[in-house]
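1. mind looking at a prediction? Sequence and model below.
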Amino acid sequence: MRVAGMNWMQMEARVRADDRCVLPIGSVEQHAYLSLATDMTLAERVALEAAGPLDVPVFPVLPYGLASGFTAFPGTVSLRLSTYLSVVSDILDSLYRTGFRRILIVNGHGGNTPVTAQISEWLNGHEGARVRFHDWWRAPKTWAKVIEIDPAASHASWMENFPWTRLEGVTLPEEAKSRIDFDLLAQGGAADKRALLGDGNYHGLYQRPDVEMEALWAVAVEETRALLTHGWL
């Protein structure tokens, strides 16, 4: 359930009955021909669809993340690492004060993973808290489905091209993009990365049939829901 559809009294009653909640986190950054909001959109949507049948509260997505490598692309927004770690810690503090003890963070952006070290420190100071950090797109079952469909899958390629991330009136290239040199990409700053990436896709086709994307999405939602229902410490 969306937190936006609850008041504080309903929240208080809910957390007394169930101490689980979901925090989606994403990024606003270049995704070639797809929406700049792709990562935040996918993280929030998979969280909502996974948690919906369980009546687990889903907080609004944290839209901005760590995207310094893409700042040469217009529209990309990136927080400093220190800022981001502080923001996530402050959010977790608020969830803990409310009474949540089992928190699932659904991450939609690979660049955000440094926050896991901060979460580890945070847990040491919050007795009884449990936090699971879930990269939804590269979780085992979801990634296996990606590979089954097409191993040439990457940032801003077909694997992020869903009806809710593509843009009306934008024509995508029909040919697959050759794999970029990841070693070179890691060496330079944002301007170098833009020069190497061109349109922003790392490699692979830009779009695949929606029937395949629906199958992939179903796996992602089911795998995310399983984390809410099983395996808590």
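-> Arrived safely, thanks for sending.
2. okay, CA-based contacts and neighbour counts for the rest of this
-> Noted.
3. which helix of this structure spans the most residues?
-> When the chain is parsed with DSSP state H, its longest helix is helix 210-229.
4. can you give me the strands for the protein?
-> Along the chain, the segments classed as strands by DSSP state E run 20-25, 102-107, 130-135.
5. now the residue most central in space within the chain: how far from Asp93?
-> Among the residues of the chain, the one closest to the centroid is Gly108, at 1.1 Å (Cα atoms, centre = their mean). Here Gly108 is placed at a distance of 21 Å from Asp93 (Cα to Cα, to the nearest Å).
6. put this beside the first:
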Amino acid sequence: MRIQDMNWGQVEARVAQDDRCVVPLGSIEQHAYLSLATDMILAERVSVDAAQPTGVPVFPCLPYGMAAGFAAFPGTVTLRLRTYLAVVEDLLDSVYRAGFRRILLVNGHGGNTPVNPLLAEWMNERRDASVKLHDWWRAPRTMAKVVATDPAASHASWMENFPWTRLEGATVPNFSKERIDFAATARVDAWRKRERIAEGNYHGVFQRPDADMLAIWQVAVDETRHEIEHGWH
């Protein structure tokens, strides 16, 4: 259930019976020919689809993350590390104050993972709470399905090209891009990185058949639902 479809009284009644909630984390950044909001769209959608039969509330996705490496691409929004950690801490404090004690963060952007030390510190101060960070796209079963489909999968490649991340009128190329030099892009600023990665795909084809994508999506939804339902103790 989306939290936007509830009022405060319903939340209060719900948390008295079940203290679980889901908070998706995204990013607004270049994804080659796909939506700049790809990470936000996917994190929130997989959360909602996974939580739907459980009744667990899903908060709106935090759209902005840490994407400094893509700062040279227009439309990318990036928060500084200290800003992001402060925002996530305030989010956790807010849902905790509402009574939620089991909080699943469904993350859609690899650049957000430095939040892990904050989660450990936060739980040390609230020993009755449990927080899990679930990187949905690289969770074991989902990534195994991706690799079985096509091991040449990466940022802004086919593996993020779902019907709901495509843009009308944005023509997607039909070739397989060579793998970028990750070491070379890691040691330069965002503007030189942009020169080295061109449109933004890291490697692989830009699109695969919808049947492949929907099969991967079902695995991702099931795996995310398992995180909602299990492993809290």
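-> Done, it's in. All of these numbers come straight from a predicted model, not from anything done at the bench.
7. need the TM-score between these chains.
-> Here the TM-score for the pair of chains, by TM-score structural alignment, normalised by the length of the first structure, is 0.99; 233 aligned residues with a Cα RMSD of 0.5 Å.
8. quick revisit: mind putting the strands of the first structure in a markdown table, mean neighbour count included?
-> As requested, those are exported to a markdown table (neighbours: other Cα atoms under 10 Å):
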| stretch | mean neighbour count |
| --- | --- |
| strand 20-25 | 26 |
| strand 102-107 | 23 |
| strand 130-135 | 18 |
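9. looking at the ones you listed, spot the one closest to Ala67 of the first structure.
-> Shortest distance between Ala67 of the first structure and the strands of the first structure, using Cα to Cα, is found for strand 20-25: 12.7 Å.
10. and the closest one, what does it pack against?
-> On a contact count with 3 or more Cα pairs under 8 Å, 6 or more residues apart in numbering; DSSP states H and E, strand 20-25 of the first structure meets helix 38-51, strand 102-107.
11. can you give me the helices for the first structure?
-> Applying DSSP H to the first structure gives helices spanning 8-17, 38-51, 81-98, 115-124, 140-149, 182-187, 190-197, 210-229.
12. just name the most buried of the ones you listed.
-> helix 38-51 (a mean of 24; mean count of other Cα atoms under 10 Å).
13. report the separation between Met213 of the second structure and Phe73 of the second structure.
-> For Met213 of the second structure relative to Phe73 of the second structure (Cα to Cα), the value is 26 Å.
14. and stretch 78-91 of the first structure, how far from the chain's centre?
-> For stretch 78-91 of the first structure, the separation from the chain centroid amounts to 16 Å (computed by Cα atoms, centre = their mean, to the nearest Å).
15. for stretch 15-23 of the second structure, same thing?
-> Stretch 15-23 of the second structure sits 20 Å away from the centroid of its parent chain (Cα atoms, centre = their mean).
16. next one: stretch 182-198 of the second structure
-> Using Cα atoms, centre = their mean, the offset of stretch 182-198 of the second structure from its chain centre is 23 Å.
17. ok, now stretch 31-44 of the first structure?
-> For stretch 31-44 of the first structure, the distance to the chain centre is 9 Å (Cα atoms, centre = their mean).
18. same question for stretch 2-10 of the second structure.
-> Between the centre of stretch 2-10 of the second structure and the centre of its chain there are 23 Å (Cα atoms, centre = their mean).
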